[in-house]
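Asker: The following block contains a protein sequence and its predicted model.
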Amino acid sequence: MVFTRGDVSGEVEETIDHHDPGANIEVVTWDGPEDPGNPYNWSLRQKWTLTLLASFATFITMMNGTIITVAHETINSEFGISDASFPNSYWPVSSWAVGGGCFSLLILPLMEDFGVRWVFLSSWLIFICFVIPQAVAQNFATLIVTRFFAGGCVAILANTAATVIGNLWDTERSRNIPVSLYIVTYLVGASVGPVVGAPIYEFLSWRWIGYLQIIWYGALFPIYFILFKECRGIAILGSRAKALRKQGRMAYTQHEIDSEGKSIWRIVGRSATRPLVMYFTESVVFFSGMWSAFTVGTLYLFTQSVEQVFAGLYGWSPSQAGYVQGAIVIGECIGWVGTLFSGRLYFNSASRNTEDPGKPIPEARLYLAIISGVLGLSGGMFVYAWTSYTYLPWIAPAIGLAMVGAGSVIVVTGISDYVVDAYAKYAGSAVGIIVTGENTFSAFLPLAAMSMYSNLGFQWASTLLAFISLALSLAPILFLVYGREIRARSPFMKEAMIEKRRKSVESV
């Protein structure tokens, strides 16, 4: 998940002006603070329409990643694939997640320079083109290759909501609910895939999972084409400048002036390398990335372990195992309510902030996330582990799954909000590498599920995951204790904090 704010591109670069100094250049800006064309000044109805459209796109496209998992037995049989010694049937999901990790770093930065609407709509059409082969594939390799590119497109489509929110909502308070809504649709979309895929597979066939996706993605495209407006400020101003140049005026936006002489590859290259630098030099980014990646990766692991556990304990079919993953979805919806309470804790911390009086403490975003990591994620995995016995009803381990679902939403929301608040203008780069980690764990962690649950047993395999989750949930306590010192040593955080204070003074 990538979250960017407004028109911040993530770095401060020198202004390179190749224009004739004597030329009468007109810099196109907003027509005052109340300019109705500025997305920050749009009506609440317009803002919520675009926010809900983007969030629904996140939900419906993330489903593509896991919806096919319930049909793995039939796909294996048709294409001669064996899971006897290794879960080869998961490779289409792994390639999907790897594609998402690659494209999130390479393509998403383009939205900052070219706007949201056309990148989004183009990605939607390309996505449909790669869903079609998933329905008509004649060999297993086709599934793996086409799902790599489909996952790349979904990385753009699903994370567009974050960019839209940053472009529409100008304060932390106004962004609180939209951001939490985006994250819950992101996680629910991934978890609900097997639940939706189960009845399609059971009553139709595995190919109809692809056919129906083609139908609903194709039907939704005209709706998005009509209603999905451009909300990126530099793109809107760029259109105004282009119209003025057609009238013969030397009109340019400041972004166009600053970007002159810079190739698109240089822009993308800088955007792709900075996250790697931050990951290996910033302790906050590293530990937050590991925590979030393991959390999201575990949700994908359940697409493998749930079937293995419930088939082994109760003799359930893949379709029935798909249905029970609805417990995770229910938990994630409950967790979304918890994120609203977490927001209150964060804003109330402003009264206790002695470092920057009147401003919320960035680490306050982690209060409920740490508790939810311990009780929800780790606690849910312990429940899932030690209720996995044949003499206990199926609802017992399902409750553990729901606890994990609730904890995951609160944890991922807390991490995202904390990193955004701490790194401000560098948030896009910081969260960008976190997204790459999430996709990497989603791609490869589930490949270990079969051997783990076979060799360690249902109880100890889940217990191992619970202890890892517990360690990752307790590590951020160091951020609470040493948060001020960590921010003082971080060049990225210091520069971001100075920039935030400057903007705060200018707004006053």
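Answerer: That came in fine, so what should we check first?

Asker: Going by C-alpha atoms from here, please, whenever you check contacts or count neighbours.
Answerer: Fine.

Asker: So which residues of the stretch 251-400 of the chain form helices?
Answerer: 254-259, 264-281, 283-314, 318-324, 326-348, 367-372, 379-386, 395-423 (DSSP state H, counting those that start in this stretch).

Asker: winner for burial among these?
Answerer: helix 395-423 (a mean of 27; mean count of other CA atoms under 10 Å).

Asker: can you tell me which of the helices of the stretch 251-400 of the chain comes nearest to Leu125?
Answerer: Closest approach to Leu125 among the helices of the stretch 251-400 of the chain (CA to CA): helix 264-281, 22.2 Å.

Asker: Now render the helices of the stretch 251-400 of the chain as TSV, adding distance to Glu485.
Answerer: Formatted as TSV, the helices of the stretch 251-400 of the chain follow (distance: least, CA to CA, whole Å):
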stretch	distance to Glu485
helix 254-259	34
helix 264-281	15
helix 283-314	12
helix 318-324	45
helix 326-348	19
helix 367-372	18
helix 379-386	31
helix 395-423	13
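
Asker: do you know which of these lies nearest Leu121?
Answerer: helix 264-281 (19.8 Å).

Asker: Need the contact partners of the closest one.
Answerer: Helix 264-281 is contacted by residues Gly10, Leu105, Leu106, Ile107, Pro109, Leu110, Val285, Phe286, Ser429, Ala430, Gly432, Ile433 when judged by CA atoms under 8 Å, 6 or more residues apart in numbering.

Asker: Farthest pair within those residues?
Answerer: Leu110 and Phe286 (24.8 Å).

Asker: Off-centre distance for stretch 481-494?
Answerer: Once both centres are worked out by CA atoms, centre = their mean, to the nearest Å, stretch 481-494 turns out to sit 25 Å from its chain's centre.

Asker: and for it, what are the contacting residues?
Answerer: Glu282, Glu363, Ala422, Tyr423, Ala424, Tyr426, Phe479.

Asker: if we go to 6 Å?
Answerer: Outside stretch 481-494, the residues that touch it by CA atoms under 6 Å, 6 or more residues apart in numbering are Tyr423.

Asker: just stretch 345-365 next, same as before
Answerer: With CA under 6 Å, 6+ apart, stretch 345-365 has contacts from Gly414, Tyr418, Asp421, Ala422, Leu480.

Asker: ok, back up a step: between the helices of the stretch 251-400 of the chain, which one is closest to Val98.
Answerer: helix 283-314 (12.3 Å).

Asker: try this one next to it:
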Amino acid sequence: MAERSKPEPGHQTTDTDSMEKRPDSKPVSTPPGDDNTLVSDADVDVEAYAAEEQETTGTDPNVVDWDGPDDPENPMNWSVKKKWLNIAVLSILTFVTPLGSSMFAPGVPAIMNEFNETSATTATFLVSIYILGFAFGPLAIAPLSEIYGRRPLYFWGNIFFVIFTVCTALSKNIGMFMAFRLLMGLSGAVPVTIGSGSIADVMPVEKRGRAMSAWAMGPLLGPCIGPIAGGYLIEAAGWRWVYWLIAIMGGFCIPVSLIWLRESFAPVLMEQKTRRLRKETGNPDLYSKLSARAPPKEEFRLAIVRPLKLLLLTPIVTLMSLYVAIVYGILYLLITTFSFVYAGQYGFSEGNIGLTFLPAGLGMLIGVIVFGALSDKIVKHNKEKGNTHKPEIRITPVLTIPSGTALPVGLFLYGWTTEYTVHWIVPMIGVLIFSTGLMGVMFSVQNYLLDTYPRYAASCTAAISLLRSLLGALLPLGGLEMYNALGFGWGNSLLGFISLALIPIPLAFFMFGERIRGKFNPKL
């Protein structure tokens, strides 16, 4: 007999109750959300929905549902240990792949010399081509994860990442090197793209801040810590050993993910349960409550355009992604100047240049811890007061004004102290301030979009990643010419004024976001 337990009265519907539907089944309804489920169409008739649910699932014996509100198969009901073990594995995966973006940066001069290249644009593109993979990879990764689940993407993405890393280490010319770095970026984008979706699968809204903090340390600290180790490794053993080390670390993650990483996407788990029950009961008419009537090809067609729909048709995703993209591009532009500033103006050696990335990493660490804890505290306090949770609480001025203001302050300090060659510790403090603010901005925006579109968390991340990574890859190409024309003082001041002008964006959505969500609600 099909299992079709209904939540008991008063039971809160989790995010998993409103996830995407699966193929090969009859049409079913998805809940509009409550304290733990936040969707863009807030003005839903709850009574009408409840009546519809009673009609569609309460009388159909072929519907397969969770075994009540406490079903241990439901990812929201996993034990605390199991949830955090999953997040820990995700954090490891998400730490390794971003290392490829900048760990070899101190060795760019050696690579250019070995392959007989002299173009400054080529030197910059060696770093940024990896980020192009992070830009376009998510457009396929996100929809695939919403059809086939998270775990297969993590596993196979890591395998291909290791293969392409080995190929990069064996490169014989500059073309081969850049081609495999691009492929590294495409495959390495998997954990960065769907990690936030995996967290939304298992964590209630009031605990996502801490979980996101733990996961975010990997993709944010990796590009900053990597060059520190990379500088000394390149100095001692050559640039190829950077890629051998990354391949070894990625190879270690393959058995780790195979053993401990579990599928968390509710529609996939429910479909697996449905297939098992069909086999056990001999009833071919059983179908998942979270399934869809669209055939697989149609479902993939809808899923593949979803990130672009979110990016182009929803002002919330468009403007927030633009904000993150600009500040992220500025970060990568700053990173490309470190070698010139600290080697040329302060006389740092090739190995010691790697240490100049440490302030950025420390700033990000501070930002993750402070804004992650503060975000959860604000959400919890709001719920304790009896208020209905709204996504806009994630971008309250308490979070966005300090973080947004830190960006121009850090840029002004870095720019003018390097312009006049003030002691190297002062521009490093500027980078630390900028990085702390950057984390506050990115953290607030990502949590806001995650709460706004929980069913499509991976697609939201893909939309953000597209703009963010494009600017991260392309801005440094023209940025060095800007510094040549304006100098470090006015060049960074220009970036500071731009970041200052962006502060009103989250404030506008804090005040009018609910109204905008109701007006712009495309079919996803």
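Answerer: Looks like it arrived, so ask away. It should be emphasised that the depicted structure is a prediction, and the values quoted were computed from it without experimental measurement.

Asker: Indicate which one of the helices of the stretch 251-400 of the first structure is closest to Val164 of the first structure.
Answerer: Proximity to Val164 of the first structure (CA to CA) singles out helix 395-423 among these, at 14.9 Å.

Asker: Check how far that closest one sits from its aligned residues in the second structure, on average.
Answerer: By mean CA distance after the TM-score superposition for the first structure, the fitted helix 395-423 of the first structure averages 1.0 Å away from its aligned residues in the second structure.

Asker: After that helix, heading C-terminal, what element do we hit next?
Answerer: Counting by DSSP states H and E, the next helix or strand C-terminal to helix 395-423 of the first structure is helix 427-444.

Asker: Which other helices and strands does that next one contact?
Answerer: Other elements packing on helix 427-444 of the first structure under the criterion 3 or more CA pairs under 6 Å, 6 or more residues apart in numbering; DSSP states H and E are helix 91-106, helix 264-281, helix 283-314.

Asker: could I get those as a markdown table with distance to Gly189 of the first structure?
Answerer: Output for those, formatted as a markdown table (distance: least, CA to CA, whole Å):
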| stretch | distance to Gly189 of the first structure |
| --- | --- |
| helix 91-106 | 14 |
| helix 264-281 | 26 |
| helix 283-314 | 11 |
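
Asker: Could you point out which of those helices sits nearest Trp30 of the first structure?
Answerer: Closest among these, using CA to CA: helix 264-281, at 24.7 Å.

Asker: starting at the chain centroid, how far to that closest one?
Answerer: 18 Å.

Asker: next one: stretch 64-81 of the second structure
Answerer: For stretch 64-81 of the second structure, the distance to the chain centre is 26 Å (CA atoms, centre = their mean).

Asker: for stretch 147-164 of the second structure, same thing?
Answerer: On CA atoms, centre = their mean, the centre of stretch 147-164 of the second structure falls 16 Å from that of its chain.

Asker: Could you check how far the counterpart of Leu99 of the second structure in the first structure is from Tyr423 of the first structure?
Answerer: Alignment note (TM-score structural alignment): Leu99 of the second structure maps to Met63 of the first structure. The gap separating Met63 of the first structure from Tyr423 of the first structure is 30 Å, by CA to CA, to the nearest Å.

Asker: picking up where we left off before, can you tell me which of the contacts of stretch 345-365 of the first structure is nearest Asn41 of the first structure?
Answerer: For the contacts of stretch 345-365 of the first structure, the nearest to Asn41 of the first structure is Asp421 (22.6 Å; CA to CA).

Asker: which one is that closest one nearest to, not counting chain neighbours?
Answerer: Leaving aside its sequence neighbours, Asp421 of the first structure sits nearest to Pro362 (CA to CA, 6 or more residues apart in numbering; 5.9 Å).

Asker: Map the one you found across to the second structure for me.
Answerer: Under the alignment (TM-score structural alignment), Pro362 of the first structure maps onto Pro391 of the second structure.

Asker: What is the neighbour count of that match?
Answerer: A total of 24 residues lie near Pro391 of the second structure under the criterion other CA atoms under 10 Å.

Asker: could you measure it against Pro504 of the second structure, distance?
Answerer: 17 Å.

Asker: again, but for Asp376 of the second structure
Answerer: From Asp376 of the second structure to Pro504 of the second structure the distance is 23 Å (CA to CA).

Asker: Equivalent analysis for Pro427 of the second structure, please.
Answerer: 27 Å.

Asker: corresponding residue for Gly185 of the second structure in the first structure?
Answerer: Checking TM-score structural alignment: Gly185 of the second structure goes with Gly151.

Asker: same check, this time on Phe136 of the second structure
Answerer: Matched across to the first structure, Phe136 of the second structure falls on Cys102, judged by TM-score structural alignment.

Asker: Against Val285 of the first structure, how distant is its match?
Answerer: 18 Å.

Asker: Now do the same for Lys377 of the second structure: its match in the first structure.
Answerer: Match for Lys377 of the second structure (TM-score structural alignment): Arg344.

Asker: residue contacts, that match?
Answerer: So Arg344 of the first structure contacts nothing (CA under 6 Å, 6+ apart).

Asker: where's the residue lying closest to Phe104 of the second structure once chain neighbours are set aside, which helix or strand?
Answerer: Excluding its sequence neighbours, the residue lying closest to Phe104 of the second structure (CA to CA, 6+ apart) is Gly230, at 5.7 Å. Element membership for Gly230 of the second structure (DSSP H and E) is helix 208-237.

Asker: Give me the helices and strands touching that helix, please.
Answerer: Applying 3+ CA pairs under 6 Å, 6+ apart, one finds that helix 208-237 of the second structure makes contact with helix 80-102, helix 358-384.

Asker: average gap between that helix and the first structure?
Answerer: Relative to the first structure, helix 208-237 of the second structure is 1.8 Å off (mean CA distance after the TM-score superposition for the first structure).

Asker: which residues of the first structure does the next helix-or-strand element following that helix align to?
Answerer: The element immediately downstream of helix 208-237 of the second structure (helix or strand, assigned by DSSP H and E) is helix 240-260. Alignment of helix 240-260 of the second structure against the first structure: residues 207-227, by TM-score structural alignment.

Asker: Would you mark the buried spots in the matching stretch?
Answerer: Arg207, Trp208, Ile209, Gly210, Tyr211, Gln213, Ile214, Tyr217, Tyr224 (16 or more other CA atoms under 10 Å).

Asker: what about the residue nearest to the fourth one when sequence neighbours are not counted, neighbour count?
Answerer: The spatially closest residue to Gly210 of the first structure, leaving aside those adjacent along the chain, is Ala135, at 4.3 Å (CA to CA, 6+ apart). Around Ala135 of the first structure sit 18 other residues, with neighbours defined as other CA under 10 Å.
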